[in-house]
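Student: sequence-free structure coming up:
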């Protein structure tokens, strides 16, 4: 088998895998435009009369409020996590603190603990303080959950910065703040964008904490999507329409930041 034949087989296999993974998303998109009878039919239907009833039903159930809550929590959590991760990653890479390995192990160990083990004491604390069903508190919790991953990602990006540049700016008399903001950050901006996008996606998709720590005022989109499956049955067309709407912000964010995402993820791949 020639190398060209192997390359063609790899290309075909790649496209097959892409289509297999993309098909559920495509089918969800189609079901969103189907009448409920066609979407719930045992026999899959590719040809149907498109309708927007599913999208209207989703917004009639107040989906816009849940989308606003998700955007508020995700954007706030991303901003907090990035602002805290930049100095932490800088201290763990360029201007190293003592016992870097221990600090990194502590950061990542917080992600090993299952959320079910901490949600009960967290629930009791928030209930005592009267902070349940609060979108700002939920955003802070999201930021804390995603902070370890953000720090780890950004540290790998900071390690790619040539130390000679940092030494040169120190010789020129640059302070710590200017060293980070004016010298280092512009060099790792694609990596910061990649870490921010990952943090945003994790916050947007979070279901467990949003279900247990909110009820109505601060409820986000993922628990709202689960409400379409109840004792009366599965409302597949409405659920597919609502899921399509819920996926759009993440898709748009990924499309806008795709260049920075690719550059940022490749930055940490050298070492």
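Tutor: Received, thanks. All of these numbers come straight from a predicted model, not from anything done at the bench. Numbers count the residues shown, from 1 in each chain.

Student: For the rest of this, base every contact and every neighbour count on C-alpha atoms.
Tutor: Noted.

Student: A strand includes residue 79, no?
Tutor: No. Counting by DSSP: H, G, I helix; E, B strand; the rest coil, residue 79 falls outside a strand, being helix.

Student: here's the one I want to compare it with:
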């Protein structure tokens, strides 16, 4: 008989030793913090002139003209009172600027959206040459076309006419709008347009009900940029208008007189004139950022 061999007891498996704790990655955090501080400093540098303009508008003319400026000078609303209750009323120029900018922006979108649709969704032959032609119209300096435009407006009896500014602003912003909208419309899926055509939708219906909602942020960004360019235009408005069609930027030049520079009133007027553009940009900032970044990430 064979004697059974004794079994050796099994030892329970030992747990692996805990992994050593690695030190926190301080390098990326410091880099992010440094980049954040740099972004804030850059933003303050760009915003400092606007902030200084607002601060100067709240000073008296004597304190605003001191050099170096006094940071502890008392604040007052005399500049705004002089702007709204002084000699000439600022409301007609503000209304003219708003009307010309709004009408020109709407007209630009009405003309640019079909053109961008034809150059992107349904491209024409040699569409790159067409796009370069649109861009070439911006290569001519504005002052070079000032004399021909003035002579045309004089012969046509359109001097000091707000509708002349609407036509000029439309022609100036149309190339930019076509280029921007073409880049936005190029990202629209062709399958969606083909499905709408299978359902019997015609080109205007496809453009308004299918394509426009998809590129809504791009349209909003284009409209805001065209509105800002129209609102800030000075050269044509200064030469082609006098009283009836005077715009807000032209009205600001009236504060520089032979008697001197009324700095506090000028800064107060500049703040008021800048408010419509700032409000429009603040309201549409989400659409603006979304539209400008549309198609950036493929």
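Tutor: Received, thanks. No experiment lies behind these values; they were computed from the predicted model shown.

Student: What's the match for residue 162 of the second structure in the first structure?
Tutor: Aligned by TM-score structural alignment, residue 162 of the second structure pairs with residue 135 of the first structure.

Student: give the contact list for that match.
Tutor: Residues in contact with residue 135 of the first structure (C-alpha atoms under 8 Å, 6 or more residues apart in numbering) are 69, 72, 73, 217, 218, 219.

Student: Next, find the distance separating it from residue 216 of the first structure.
Tutor: Distance of residue 135 of the first structure to residue 216 of the first structure, computed by C-alpha to C-alpha, to the nearest Å: 10 Å.

Student: cool, and residue 15 of the first structure?
Tutor: 43 Å.

Student: Equivalent analysis for residue 225 of the first structure, please.
Tutor: Computed as C-alpha to C-alpha, the residue 225 of the first structure to residue 216 of the first structure distance reads 14 Å.

Student: If you count surrounding residues, which of the two has more?
Tutor: Taking other C-alpha atoms under 10 Å, residue 225 of the first structure and residue 216 do not tie; residue 225 has more neighbours (19 against 12).

Student: Weed out the non-buried ones from the contacts of residue 135 of the first structure.
Tutor: The neighbour-count test (16 or more other C-alpha atoms under 10 Å) marks 69, 72, 73, 218, 219 as buried among the contacts of residue 135 of the first structure.

Student: Do a quick rundown of the helices in the stretch 151-298 of the second structure.
Tutor: Secondary structure of the stretch 151-298 of the second structure, counting by DSSP state H, counting those that start in this stretch: helices at 162-185, 190-198, 203-205, 212-214, 216-232, 235-240, 248-252, 263-283, 285-292.

Student: Among these, which comes closest to residue 151 of the second structure?
Tutor: Across the helices of the stretch 151-298 of the second structure, residue 151 of the second structure has its closest neighbour in helix 235-240 (10.0 Å, C-alpha to C-alpha).

Student: so that closest one corresponds to what in the first structure?
Tutor: Aligning helix 235-240 of the second structure against the first structure (TM-score structural alignment) gives residues 208-213.

Student: average offset between that stretch and the second structure?
Tutor: Mean deviation of stretch 208-213 of the first structure relative to the second structure after superposition (mean C-alpha distance after the TM-score superposition for the first structure): 0.9 Å.

Student: got the contact list for that stretch?
Tutor: So stretch 208-213 of the first structure is contacted by 115, 119, 123, 132, 133, 138, 219, 220, 222, 223 (C-alpha under 8 Å, 6+ apart).
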